[in-house]
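K.L.:
Attaching a predicted model along with its sequence, questions to come.
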Amino acid sequence: MSDPYMPLTSVRSGTGFEAAKGVHGLTVQIANVYFIQLPSEPRSFVLIDAGMPQSADMIVSEAKQRFGDDFQLRAIILTHGHFDHIGAIEGILEHWDVPVYVHSREMPYVTGKEDYPPARPDSKSGLVAKLSPLFPRHSIDISTHVQTLPEDGSVPFLDEWMWIATPGHTPGHISLFREDGRVLVAGDAVITVEQEKMADVLIQKQELHGPPAYFTPDTEMAAESIQKLAGLEPEALLTGHGIPMNGKNFRSDLIELANRLASL
């Protein structure tokens, strides 16, 4: 059963945007989902993440409005299984019967076998952090649809893309990268809003941050993951939370962020 609607939202909720060539984004309350176009099939897409609880209608409506009634979804790839990235997946799978791919270490959380650890409300100041013990952290069970990502780093249906293990926020967190345009879909490995602060979330104040601290049990590993992403020298940061950043090489910014996170 899906989690109930959660009133956490931002001024950008419901806003669709062109995030990069062949990548369309949609803000779902406080989180972003991305539709990546298949180069060989212009009407076919892969969905990255599945938004907040009770948002399936918003995501389906955006797809049809933006791409037309002949829109075809080929697969869903989850950067990780937190509630704000899988909230609408059951509703989406009712509409489109497609495979779902996750890292092997994320499987227990999407097959009903293991819950995420408790939130850490004192990890950082801010109202969202204080409210975090109220957020869902239980597993879901989509065993009939979910598969593990290929071990070679390839991305099903998306030949131009590769996936990168970026643990720390969760054990099986992944990001995706495309050389063309140096586009990084970071999930929550890197975000562009201080997610712990309600005012910043509401107005989507654009700043580069590490993953939400209240749901990040391994800060040291999260910092190592950011260092790994810095090595890719991305020029477009498409994040799970916050307005995407683009137009420069973000290597030095990510290294600085990783160092700052490692020193906490």
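P.N.:
Done, it's in. Fair warning: this is a prediction, and the values are worked out from it, not measured in the lab.

K.L.:
Only C-alpha atoms from now on, for both contacts and neighbour counts.
P.N.:
Noted.

K.L.:
Assess the claim that Ile92 and Met58 are in contact.
P.N.:
No - look at Ile92 against Met58 with CA atoms under 8 Å: they stay out of range, at 10.1 Å.

K.L.:
between the two, who's got more neighbours?
P.N.:
Each of Ile92 and Met58 has its neighbours counted (other CA atoms under 10 Å); Ile92 has more, 20 against 16.

K.L.:
Spell out the secondary structure type for the more buried one.
P.N.:
Classification of Ile92 by DSSP: H, G, I helix; E, B strand; the rest coil places it in helix.

K.L.:
Against His241, how distant is the spatially closest residue to it that is not a sequence neighbour?
P.N.:
What sits nearest to Ile92 in space, not counting adjacent residues and going by CA to CA, 6 or more residues apart in numbering, is Ala56, at 5.5 Å. From Ala56 over to His241 the distance is 18 Å, taken as CA to CA, to the nearest Å.

K.L.:
neighbour count winner among these two?
P.N.:
A direct count of neighbours by other CA under 10 Å for Ala56 and His241 places His241 higher, at 29 against 22.

K.L.:
dropping in the other structure now:
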Amino acid sequence: MRPLAPGVHQLPGRPPHLVNAYLVEDVLVDAGTPAARRRLTRQLDGRALSAHVVTHAHPDHYGSSHAVCDRYDLPLWAGAADAEAIRTSTPVPAPGRIPKLLSRLKTPDPHPVARGLREGDEVAGFTVLDVPGHSPGHIALWRDHDGVLICGDVFFNVLWPTGPPGFLTWDQEQNLESMRRLAGLRPKLVLFGHGRPLRDPARLLRALR
């Protein structure tokens, strides 16, 4: 695992940084696609874990959640407005024909959500922020004392910081408001669902222009 900040590690993926998962103290944040199960468990076996958090109910973020939670007997926590989508494995599609077609593809195994996270809740020293748009119940995790932000898919950083693809985003206007909110925090370290870590907060602001 790659250490990024005190108590925060990135689980290496293939290819690197394409679909990210993080270990925050003893909490796993996101679980990649269903194909990531073995890679994740190889890195997590032997570690003390207390919970698994999903930033949002898209198959590339809760794809291996059921397998991980079953293997380590973990409760799954997610944004309250995304809990039903994970419990039933029926993600809310974005508007339009292509998202509806994509929603018919095989989805990950469903899993019960033990705790619906809301604004202001605490997870492993981070504060939960409600940042809907990419999905109805998207959350971010913010640690104020050192400016570490786990933003899920509110931003992508595949080549440079941008918003997520419109055809995968439930409400683009809401996501834009969430982007503004997170950029306004001026984080010192931003960890994305997709892309490399970023230590230059000004680049988030430029993504809004």
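P.N.:
Perfect, thanks for sending it. Model, not experiment: these values are computed from the prediction.

K.L.:
Mind telling me the TM-score for this superposition?
P.N.:
The TM-score (TM-score structural alignment, normalised by the length of structure 2) is 0.87; 205 aligned residues with a CA RMSD of 2.5 Å.

K.L.:
contacting residues around the residue nearest to Ile92 of structure 1?
P.N.:
By CA atoms under 8 Å, 6 or more residues apart in numbering, the residues touching Ala56 of structure 1 are Ala50, Ala88, Ile89, Gly91, Ile92.

K.L.:
Show me which pair in the residues you listed is furthest apart.
P.N.:
For these, the maximum inter-member distance is 9.5 Å, found between Ala50 and Gly91 (CA to CA).

K.L.:
Aligned against structure 2, show me the partner of Gly91 of structure 1.
P.N.:
Matched to structure 2 by TM-score structural alignment, Gly91 of structure 1 sits across from Ala67.

K.L.:
burial of that match, as a residue count?
P.N.:
Applying other CA under 10 Å, we find 21 residues neighbouring Ala67 of structure 2.

K.L.:
Apart from its neighbours in sequence, what residue is nearest Lys21 of structure 1?
P.N.:
Take Lys21 of structure 1 and drop its neighbours on the chain: the residue closest to it by CA to CA, 6+ apart is Gly181, 7.8 Å away.

K.L.:
Name the secondary structure element that contains the counterpart of the one you found in structure 2.
P.N.:
In structure 2, the position corresponding to Gly181 of structure 1 is occupied by Asp146, as judged by TM-score structural alignment. In this structure, Asp146 of structure 2 is located outside every helix and strand according to DSSP states H and E.

K.L.:
Roughly how far does Asp146 of structure 2 sit from Arg181 of structure 2?
P.N.:
18 Å.

K.L.:
need the strands for the stretch 51-200 of structure 1, in chain order.
P.N.:
Assigned by DSSP state E, counting those that start in this stretch, the stretch 51-200 of structure 1 shows strands spanning 72-77, 100-102, 146-148, 154-155, 158-165, 174-178, 183-187.

K.L.:
okay, the ones you listed, which one's buried deepest?
P.N.:
Ranked by mean neighbour count, the strands of the stretch 51-200 of structure 1 are led by strand 183-187 with a mean of 26 (mean count of other CA atoms under 10 Å).

K.L.:
quick one: that one to strand 174-178, angle?
P.N.:
What separates the directions of strand 183-187 of structure 1 and strand 174-178 is an angle of 170 degrees, with axes from the mean of the first three to the mean of the last three CA atoms, to 10 degrees.
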